[in-house]
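Participant: can you look at this prediction? I've put the sequence above it.
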Amino acid sequence: MADQMEFTTRELLEAQAHVWNLLLSYFKSMCLKSAVELGIADVLKKHGKPMELSDLMSTLSISPLRTDSFRRFMRTLTHMDLFAEKKLNDPDDHQVKYYLLTPSSHLLVSGETMNVIPFINLEVDPMMMGASQVIGSWFKSPKASPFELFHSKGLWEMTSERPELNKMMNEGMASGSRLVCDTVLMTCGHVFRGLKSLVDVGGGTGTMARAIARAFPEIKCTVLDLPHVVDSLKEEDSVVEYVGGDMFVSVPHANAVLLKWILHDWNDEECVKILRRCKEAIPIKDAGGKIIIIDMVVDATIDKHAVETQLYFDLLMMMLTTGKEREEI
């Protein structure tokens, strides 16, 4: 193995650039947060065509004194592929840079059904991000998670005690589910055919259950979640039924149970307990009983960016809960 003295100056300079890039990568999240706060995607969507910098700034009520700073900000956002830029000639035949939406920034348009703004707001909230400061020290701590080490309470305890965090959590999870719902129903809809009833275990505000019920009206869909999550929803929704309860204790009986983004919140032993309660709630396999699991599978893709996202989500689970994103084997 080569020791440090064998590295060339060029290699060390490249290494330093790499380390600095890693060090400053938090700007990606902060730039994303700022783009959402400013409403850049909303303005571009409403304008309906590529927009020049000065017009974009004017619509956003940004002072001309910030022109150079905002240009540099947009340069970073386009480098991140959050927005795109296009050079066109103005009436005087001068080349001018214009900005437009990309598929990524389309998800930041507040009026769009598939927008993920609530999920972004959840994950960049200081209460959530604060735990990332203690990951290193947590490895030598008896606490169950970095979140618990940082806040002295676990995530689920905090959400039950703080209505504002509970609301933010529910809205964030719902916004992150919409595109997944459509994808699952388009590509795996056969899984739900023939079912008479289904329980969405830990289903939050019922985004997935409602999508299934609308796609398959013959299925009676029930959402099981903690009382503080569903109590205010019981009288507001005629499409699905809401049941307050604890999945570690019992699950309502049905032909099938759905676990979407649930098992990754818990360690292996806790997952076994959840699955046992689910098994008790459904008929045997030969009688049509099903447990449907939707979760990320680490290393199930060769796409570098997708793998990186999977690894970050795995660390997010480690930071906030006792769970993890699991590999296929």
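Facilitator: Perfect, I can see it now.
Participant: C-alpha only now, for contacts and for neighbours.
Facilitator: Will do.
Participant: the stretch 51-200 of the chain: strands as residue ranges?
Facilitator: Ranges of strands within the stretch 51-200 of the chain are 51-52, 83-89, 95-101, 197-201, based on DSSP state E, counting those that start in this stretch.
Participant: could you single out the most deeply buried of those strands?
Facilitator: Ranked by mean neighbour count, the strands of the stretch 51-200 of the chain are led by strand 197-201 with a mean of 26 (mean count of other Cα atoms under 10 Å).
Participant: hmm, who's touching that strand?
Facilitator: Applying Cα atoms under 8 Å, 6 or more residues apart in numbering, the contact partners of strand 197-201 are 206, 208-209, 219-225, 247, 251-260, 262.
Participant: quick check, residue 262 in contact with residue 202.
Facilitator: Yes. Taking Cα atoms under 8 Å as the definition, residue 262 is a contact partner of residue 202 at 6.6 Å.
Participant: tell me which of those two has more neighbours.
Facilitator: residue 202 (22 against 17; other Cα atoms under 10 Å).
Participant: could you find the closest non-adjacent residue to that one?
Facilitator: Counting by Cα to Cα, 6 or more residues apart in numbering, residue 202 lies nearest to residue 225, which is 4.6 Å off, once chain neighbours are set aside.
Participant: that neighbour: what's it in contact with?
Facilitator: If a contact means Cα under 8 Å, 6+ apart, then residue 225 has 201, 202, 203, 204, 242, 243, 244, 245, 246, 247 as its contacts.
Participant: among these, which are in strands?
Facilitator: 201, 242, 243, 244 (DSSP state E).
Participant: possible to save those as a markdown table with distance to residue 31?
Facilitator: Output for the ones in strands among the contacts of residue 225, formatted as a markdown table (distance: Cα to Cα, whole Å):
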| residue | distance to residue 31 |
| --- | --- |
| 201 | 35 |
| 242 | 38 |
| 243 | 39 |
| 244 | 38 |
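Participant: of those residues - the most surrounded one?
Facilitator: Counting neighbours by other Cα under 10 Å, residue 242 leads the ones in strands among the contacts of residue 225 with 29 neighbours.
Participant: now that residue: how far from residue 163?
Facilitator: 19 Å (Cα to Cα, to the nearest Å).
Participant: here comes the other one, which I'd like you to weigh against the first:
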Amino acid sequence: MESMNENAIQDDHEVAKAELTRGHDHLWNIIFSYVNSLSLKCAAELGIADEIYRHGQPLPLSVLLNKLSILPSRTDSFRRLMRLLVHSGLFARSTAGDEEEETYALTPISASFLVTSKAENMSPFVLAMIDPVFVDPHHCLSRWFTTADEPPTPTAFDLFHGKPLFEFTGNNPEFNVNFNRGMASDANFMAKLILGQCGDDVFRGLRSLVDVGGGTGALATAIADAYPQTKCSVFDLPHVLASLQGNPTVAAIAGDMFEFVPPADAVILKWILHDWNDEDCVRILRNCKKAIPPKEEGGKVIIIEMVMKLENEEDGSIHDETTETQLLWDVFIMGPVPGKERSEAEWKSIFLAAGFSGYSITPILGLRSLIQLFY
């Protein structure tokens, strides 16, 4: 009996050691997860995917080093970078035959999203989101949570940079250009998905549409090209609309959505409402409601936003990558804006407060959905 007890104690100790080791490894993984993002940024800045794509076949390391002008003394370091990018699924590595030199190829992810000549290219989005302007304020999140000031500082971005995001972009032309390029690349990708999956259901028959906060007009231009009978406009702040001058496809209207929204059959808000708190969302949507006719006359508000998944109610766990990405994004935007991502119940509360009586939700990606509002 004593021997059995000793064995049981030994087993418990082994289990405890294994759990401690797993916990330690998981903690390290979280600590250094940011290296994945920065390695992706490095790959986008170097144009690794472009060089492999232009080569048309797997590219030997020596050729890749030469094309990217990597210093000879950094060869081993670059190989280590590629090892991580391969592990992340962005590139594939192989050794041809008896040759010792490795070759690198594109994967479906890098072939679609990191080749700058592709319509789905997301490199500008990568560079915008991982810009120090966005990342640095997260270093003072704890200070923002615990700093009592009057009036309250709205975001960690305000605390770090001394001004709100949209004021910052207006005063920093280089960042403004990079930010708008990033938003445009995402808009191009979303436009392709929306038009391909539910374009006729959403846009056919509309005489006019205004894209509120539409930036450089990528989404509105794609809709206008697909539905030429729809008169499309972009409504945004004056410094944002500067790049739209001379665009024959869409009209540019300068203004503030908190004051008014130009009249149209439909108003579209892509990734706008998550920037704002509930009260501001209601204000914006009330102005949108004033701008459109009722449902019977074809009026609608089209919203592209996340609809947050709820944690598993049985055990509170989160397992799938989509839910984790939504949670990561929700905390990311906590830095630059005073808004949040919302569940369907939270969206419904805002819609009703703004005077809308009906809505429908169509999942476009695992991450985001298309919402139509009617009154």
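Facilitator: Happy to help now that I have it. Predicted, not measured: the structure shown is a model, and the values here were computed from it.
Participant: got a TM-score for the pair?
Facilitator: The TM-score (TM-score structural alignment, normalised by the length of the first structure) is 0.92; 321 aligned residues with a Cα RMSD of 2.0 Å.
Participant: hmm, back to that, in helices, which of the contacts of strand 197-201 of the first structure appear?
Facilitator: Using DSSP state H, the subset of the contacts of strand 197-201 of the first structure located in helices is 208, 209.
Participant: so what corresponds to residue 98 of the first structure in the second structure?
Facilitator: Here residue 98 of the first structure is matched to residue 103 in the second structure, going by TM-score structural alignment.
Participant: just to check, that match is in contact with residue 96?
Facilitator: Yes. Using Cα under 8 Å, residue 103 of the second structure makes contact with residue 96 at a distance of 7.5 Å.
Participant: translate residue 40 of the first structure into the numbering of the second structure.
Facilitator: Checking with TM-score structural alignment, residue 40 of the first structure has residue 48 as its match.
Participant: contact partners for the nearest residue to its match once chain neighbours are set aside?
Facilitator: Closest residue to residue 48 of the second structure apart from its sequence neighbours, by Cα to Cα, 6+ apart: residue 68 at 7.4 Å. Counting by Cα under 8 Å, 6+ apart, residue 68 of the second structure touches 46, 47, 48, 51.
Participant: residue in the first structure paired with residue 68 of the second structure?
Facilitator: Under TM-score structural alignment, residue 68 of the second structure pairs with residue 60 in the first structure.
Participant: from residue 144 of the first structure, how far off is its match?
Facilitator: 44 Å.
Participant: do the same with residue 278 of the first structure
Facilitator: Residue 278 of the first structure is 25 Å from residue 144 of the first structure, by Cα to Cα.
Participant: before we move on, what about residue 52 of the first structure?
Facilitator: Taking Cα to Cα, one finds residue 52 of the first structure at 50 Å from residue 144 of the first structure.
Participant: quick one: map residue 270 of the first structure onto the second structure.
Facilitator: Residue 270 of the first structure maps onto residue 280 in the second structure, by TM-score structural alignment.
Participant: quick one: residue 340 of the second structure and residue 277 touch, right?
Facilitator: Yes. Contact criterion Cα under 8 Å: residue 340 of the second structure and residue 277 qualify, at 7.0 Å.
Participant: who has more neighbours, these two?
Facilitator: When residue 340 of the second structure and residue 277 are compared for neighbours, residue 340 comes out ahead with 18 against 14, by other Cα under 10 Å.
Participant: more neighbours: residue 278 and residue 144 of the first structure, which one.
Facilitator: Neighbours of residue 278 of the first structure and residue 144, each counted by other Cα under 10 Å, are more numerous for residue 278; the result is 26 against 17.
Participant: where's that one, which helix or strand?
Facilitator: If you go by DSSP states H and E, residue 278 of the first structure is part of helix 268-281.
Participant: next, the buried residues of that helix.
Facilitator: Buried residues in helix 268-281 of the first structure, counted by 16 or more other Cα atoms under 10 Å: 271, 274, 275, 276, 277, 278, 279, 281.
Participant: distance to residue 131 of the first structure added to those, as JSON lines?
Facilitator: Shown next, in JSON lines, are the buried residues of helix 268-281 of the first structure (distance: Cα to Cα, whole Å):
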{"residue": "271", "distance to residue 131 of the first structure": "24"}
{"residue": "274", "distance to residue 131 of the first structure": "26"}
{"residue": "275", "distance to residue 131 of the first structure": "29"}
{"residue": "276", "distance to residue 131 of the first structure": "32"}
{"residue": "277", "distance to residue 131 of the first structure": "31"}
{"residue": "278", "distance to residue 131 of the first structure": "32"}
{"residue": "279", "distance to residue 131 of the first structure": "35"}
{"residue": "281", "distance to residue 131 of the first structure": "36"}
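Participant: closest to residue 319 of the first structure out of the residues you listed?
Facilitator: Set against residue 319 of the first structure, the nearest of the buried residues of helix 268-281 of the first structure by Cα to Cα is residue 271 (17.7 Å).
Participant: does that closest one really touch residue 261, like I thought?
Facilitator: No. Counting by Cα under 8 Å, residue 271 of the first structure stays clear of residue 261, with 11.9 Å between them.
Participant: quick check: the match of residue 40 of the first structure vs residue 111 of the second structure, distance?
Facilitator: The spacing between residue 48 of the second structure and residue 111 of the second structure, counted by Cα to Cα, is 11 Å.
Participant: who's more crowded, those two?
Facilitator: Each of residue 48 of the second structure and residue 111 has its neighbours counted (other Cα under 10 Å); residue 48 has more, 23 against 20.
Participant: how about the contacts made by the closest residue to the match of residue 98 of the first structure other than its chain neighbours?
Facilitator: Counting by Cα to Cα, 6+ apart, residue 103 of the second structure lies nearest to residue 60, which is 4.1 Å off, once chain neighbours are set aside. When contacts are counted by Cα under 8 Å, 6+ apart, residue 60 of the second structure touches 101, 102, 103, 104.
Participant: mind checking the SS state of the residue lying closest to residue 361 of the second structure once chain neighbours are set aside?
Facilitator: Among residues not flanking residue 361 of the second structure along the chain, residue 371 sits closest, at 4.5 Å (Cα to Cα, 6+ apart). Under DSSP: H, G, I helix; E, B strand; the rest coil, residue 371 of the second structure falls in the strand class.
Participant: quick one: residue 33 of the second structure from residue 45 of the second structure, how far?
Facilitator: In terms of Cα to Cα, residue 33 of the second structure sits 19 Å off from residue 45 of the second structure.
Participant: nope, residue 117 of the second structure is what I was after
Facilitator: Distance check for residue 117 of the second structure against residue 45 of the second structure: by Cα to Cα, it reads 15 Å.
Participant: excluding its backbone neighbours, what's nearest the aligned residue in the second structure for residue 120 of the first structure?
Facilitator: Under the alignment (TM-score structural alignment), residue 120 of the first structure pairs with residue 126 of the second structure. Once flanking residues are discounted, residue 126 of the second structure sits nearest to residue 41: 6.4 Å by Cα to Cα, 6+ apart.
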